[in-house]
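Visitor: one predicted model, sequence on top.
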Amino acid sequence: MSKIDLIQTALQGALQPEHLQVLDESHMHSRGQETHYKAVIVSEQFAGLNAVKRHQKAYAAMGELMQQVHALALHTYTPQEWAEQGVAPASPVCAGGHK
């Protein structure tokens, strides 16, 4: 099972998202393959939580798997927020080692 599959499985199981997209963005960085990820998570479990608490829930879902990831960009939405926005922002160019 690939690392992206492990991330998806961990987030899916804990957060039961209505929408989940996990992208490997390692190609945008110089730290090697399977190091940088972006996750777009839409879950009712985020209702009433600020960004910090939403991210803490996602990190908790990842558990020990976080030790294998250098960077994880989280974009967390409630279903209502996602219906209004419908798209996560593009990832910035890495200032610390863009190829």
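Guide: Great, that's in hand.

Visitor: going forward, measure contacts and count neighbours with C-alpha atoms only.
Guide: Noted.

Visitor: find the nearest non-adjacent residue to the residue nearest the centre of the chain, please.
Guide: Central residue of the chain (CA atoms, centre = their mean): residue 39, 2.3 Å from the mean position. Leaving aside its sequence neighbours, residue 39 sits nearest to residue 22 (CA to CA, 6 or more residues apart in numbering; 4.4 Å).

Visitor: second one coming, line it up with the first:
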Amino acid sequence: MTDTATGPVEQAITDRLTAALAPTLLEVQNESAAHRGHMGDDGTGESHFRVVIESAAFAGVSRVERQRMVNRALADLLVDRIHALAIVARPPA
């Protein structure tokens, strides 16, 4: 979890993944503070994220395609708002 309130990028990630993939589990972690001063740090405090998502939409889908599904849902954010995104995507157990 983050030590600050949810920012607009973090909220946009949550909203878009919820709408696109109807997850049964969704954790969006802002890891930007750990990358402060590194390449890709834009100073907003919202540039590096980790997503853990579980969705029935991932059943029977390869790991690579699950990541592509997440990337498609966040495509415009990945262009200029998100520098780094770590993804753990899996179907429900």
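Guide: Cool, the structure landed. Worth saying up front: this structure is predicted, and the values here are computed from it rather than measured.

Visitor: hang on, the earlier thing: helix/strand/coil for the residue nearest to the centre of the first structure?
Guide: State at residue 39 of the first structure, reduced to three classes by DSSP: H, G, I helix; E, B strand; the rest coil: strand.

Visitor: any idea what it aligns with in the second structure?
Guide: Correspondence of residue 39 of the first structure to the second structure, assessed by TM-score structural alignment: residue 51.

Visitor: contacting residues around that match?
Guide: 26, 27, 28, 29, 85, 86, 87, 88, 89 (CA atoms under 8 Å, 6 or more residues apart in numbering).

Visitor: any idea how far it lies from residue 28 of the second structure?
Guide: Noted for residue 51 of the second structure: a distance of 5 Å to residue 28 of the second structure, by CA to CA, to the nearest Å.

Visitor: how near is the residue nearest to the centre of the first structure to residue 76 of the first structure?
Guide: Separation of residue 39 of the first structure from residue 76 of the first structure (CA to CA) stands at 8 Å.

Visitor: next one: residue 85 of the first structure
Guide: Taken as CA to CA, the span from residue 85 of the first structure to residue 76 of the first structure is 11 Å.

Visitor: which of the two has more residues huddled nearby?
Guide: residue 76 (22 against 11; other CA atoms under 10 Å).

Visitor: and stretch 68-81 of the first structure, how far out from the chain middle?
Guide: 3 Å (CA atoms, centre = their mean, to the nearest Å).
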